[in-house]
Structure formats: structure tokens, C-alpha cells
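could you look at this predicted model? Sequence included:
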Amino acid sequence: MSGDISDELVGLLPRLRRFAMGLTGDSSEADDLVQQACEKALRKQHQWQPGTRLDSWMYRIIQTTRIDNVRSRRGDTASLETSQIPEARDRRSEHASENQNMLDQVSRILDQLPEDQRAVMVLVAVEEHSYQEVSKILEIPVGTVMSRLYRARARVQSELGMTMPAKTVVERT
């Protein structure tokens, strides 16, 4: 690579948007967040180290940009509307309405999670990153990733009326 990350960045856009959507809960805000992050990345591409994961670097930029945006306008809240995530809909299943109802419930619960737990949940459960990768992306210890993920999963399961097994941790490698 010649130092220009533009082409790689274009390929990452769907994943970046999905991550931003998980953080913001609003498609318009997610698009704005991804655009801001891409602008920052292109302006500061000299700071990216070739040979490292561009997606991890971009997730971190998105998260810090989100934090900055929230701090600058305290009080705004967003709701994740599952109708804004068409790829999450199950149209082929004979249980589509039940599945959609469950997805709606989970989305509402995720909206209520603290943002630090939601970010970990999206990176592990949606983007399928390992705990180590999430630790590097968010610049937090692996133990903190595990703790936030456990609390997020416990809250989701509790709200759904499910019971969570006693501290069972399965790590993706």
C-alpha cells in the first residue's frame, strides 16, 4: 500500500456504519458519525501504521468521535429502530413475526445499555471480534471487555426473562 487508505476505507464502510448504528441507534446520526470518522482518518492517515488493522483503528476513531459528539450536546438520546437495519430482518422464516418481535425487544434493551457496554457488545456479538481485538480497539484491558460484555449480556437476558449461566465466559479467538 502506498500510504493512501482511501480504497481500504471504502471497503470497510458497511462495517463502520453497522458499528456506528449500534452506538447511535439512528441511521442519520450513524452516517454522520462514519463520515466524520472517515474525514478524520483521511486527514490523519499518516498516524495509521501500515501492517496494523485499519478496521480497529477506524472503530476507535468512531468511538472517540461519538464520545466527543455526545459531550458536545448532552441531553440528546437516540433509539435504535430495527426498521432502520434491513439486513437484520428475517423475511424468509415461518417465524418471522416472532423473530422480529424478539429483535425489537433486544434492540430496545441495547438502547438502554450504557454506551461502554453497548460498544463492547456490538464489537463482539455483531462484528465478531475477539476479546483481545476489542481490548485493542477500545484501548481497555481484556478483563474490562469481559466484564462489560458479561454485564451487557446479563441485562439483555434479564430483560428478556431468561436466566444466564453462572459466569460462563466463551472467548472467540
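Thanks, I have it.

please count neighbours and contacts with C-alpha atoms only from this point.
OK.

for residue 134, helix, strand, or coil?
Secondary structure, DSSP: H, G, I helix; E, B strand; the rest coil: residue 134 is helix.

can you count the residues close to it?
Number of residues near residue 134 (other Cα atoms under 10 Å) recorded here: 26.

ok, it to residue 31 distance?
For residue 134, the distance to residue 31 equals 22 Å [Cα to Cα, to the nearest Å].

again with residue 96
Distance from residue 96 to residue 31, by Cα to Cα: 28 Å.

quick one, which of these two is more surrounded?
Neighbour totals were compared for residue 96 and residue 31, and residue 31 leads with 18 against 13 (other Cα under 10 Å).

comparison target below:
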Amino acid sequence: MTKTQSEQLKAMLPVLRRFAYSLTGSMADADDLLQNTVEKLLTKPVPDDVELLAWSYRICRNLWIDEYRANKVRQAAVHNPELQQAEVDATAQITSDITLKQVESAMATLPDDQREVLSLVAVQGLSYQDTANVLSVPSGTVMSRLARARSKLAQILFLEKGTKGPNGNEVTA
């Protein structure tokens, strides 16, 4: 690119940027498109019989079309049920793993009597009466310990005041 073409290109940048914005509708995307256009203009020779501005518009438009088509292909892949299911499964598994680790960690901070009751009722699925029989305590004690354990877990897992707990109610620490 000759010095005059380089100077012309510098002078055209605001015009090309507005054109890129008109194509993309986003300043961030327009700046990316402008950068790719300038890169292409600097690396590829401009034909002698073509005006630089017209050539720049053509390159910018062609790059945008290429990106638009690539995005359509990506969007079609995203809407592919097989790919979505794999993504949902992976996300659910990661969330489940994180949640399980958080709950295990939170349970470890509970006093032994509360952890035992919570484990027997919530994890093992025993009734209050069966839990009371296993621990040799009255069923009212089981309910009291369970309530305290659940409250403490909620405080640990949802530390910030005003954070919504799993039942949608506000949890206060």
C-alpha cells in the first residue's frame, strides 16, 4: 500500500466504522469488523482499477457476510437437540457436583446430633419415628434437631442476607 493509500485509509476509518456499525448493530462487533477489514486491506493488494473506498466497503461487507453465515451455522448447531441435550447434561452434572460438595461441606460444620438426624431423615429417608428409635431420643427431639440443622444449612449455603433459599423464601444469616 502506497503512502497516499495509507493516508486515504486513515481518513476513511470513521466512515468504515459507521458502515460496519450499520451492518452489525453493535459497536463492539463493528470495531471487530473494522479491524478485520483494515487487516485485509493492509495484507491484500488493492486492484489498480478500483477506488479504495469502494474496495474497502466491499471487503467490509464480505467479511460481515462471512461472519453472519458462520453465526447462522453456529446457531443451527446450538439448536440441534442432540447438542443441547449434551450441554444440558454436562451443566446439570457440574451443578450437581458443585451442589453436592457444598452440601457435604456445610453438613460437616453441623454438630454431630444435628448431622445424624439430617442424614437419617433427609439422606436415608427414615421417618421421624424411625429416626427417633435409631437414636433413642423422642420424636420431638428429632424434629427440633432437624429444624435447627436445616436452618443452619440454609445459613451456610446462602450466606448473604437477602439471598433466596431453595424454597424461594428469604434466608437470613
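Sure thing, it's come through. The shown structure was predicted, so the numbers you read here are calculated from the model rather than taken from an experiment.

so what number do they get for TM-score?
The TM-score (TM-score structural alignment, normalised by the length of the first structure) is 0.40; 76 aligned residues with a Cα RMSD of 2.4 Å.

which of the helices or strands spans residue 67 of the second structure?
Residue 67 of the second structure belongs to helix 52-78 when assigned by DSSP states H and E.

check residue 108 of the first structure too.
helix 96-112.

give me the helices and strands touching that helix, please.
helix 142-159 (3 or more Cα pairs under 8 Å, 6 or more residues apart in numbering; DSSP states H and E).

buried ones in the helix it packs on, by neighbour count?
142, 145, 146, 148, 149, 150, 152, 153, 154, 155, 156 (16 or more other Cα atoms under 10 Å).

relative to residue 154 of the first structure, how far out is the third one?
In this view, residue 146 of the first structure and residue 154 of the first structure are 12 Å apart by Cα to Cα.

separation between residue 129 of the second structure and residue 155 of the second structure?
Plainly put, residue 129 of the second structure is 27 Å away from residue 155 of the second structure if you go by Cα to Cα.

residue 92 of the second structure too?
For residue 92 of the second structure relative to residue 155 of the second structure (Cα to Cα), the value is 24 Å.

the more surrounded of those two?
Set residue 92 of the second structure next to residue 155 and count neighbours by other Cα under 10 Å: residue 155 wins out with 18 against 12.

in what helix or strand does that one lie?
Going by DSSP H and E, residue 155 of the second structure is in helix 139-157.

one step back: tilt between the helix holding residue 108 of the first structure and helix 142-159?
Going by axes from the mean of the first three to the mean of the last three Cα atoms, to 10 degrees, helix 96-112 of the first structure is angled at 130 degrees with respect to helix 142-159.

mind listing what's buried along the helix or strand that comes right after helix 96-112 of the first structure?
Going down the chain from helix 96-112 of the first structure, the next helix or strand is helix 115-121, by DSSP H and E. Across helix 115-121 of the first structure, burial judged by 16+ other Cα under 10 Å covers 115, 117, 118, 119, 120, 121.

could you say what helices and strands helix 115-121 of the first structure packs with?
Short answer (3+ Cα pairs under 8 Å, 6+ apart): helix 115-121 of the first structure packs on helix 6-24, helix 142-159.

save those as a markdown table, and put in distance to residue 39 of the first structure too.
A markdown table is the format used below for those (distance: least, Cα to Cα, whole Å):
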| stretch | distance to residue 39 of the first structure |
| --- | --- |
| helix 6-24 | 10 |
| helix 142-159 | 28 |
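
what about the residue lying closest to residue 118 of the second structure once chain neighbours are set aside, distance to residue 152 of the second structure?
Closest residue in space to residue 118 of the second structure, ignoring its immediate chain neighbours: residue 146 at 5.7 Å, by Cα to Cα, 6 or more residues apart in numbering. According to Cα to Cα, residue 146 of the second structure and residue 152 of the second structure sit 10 Å apart.
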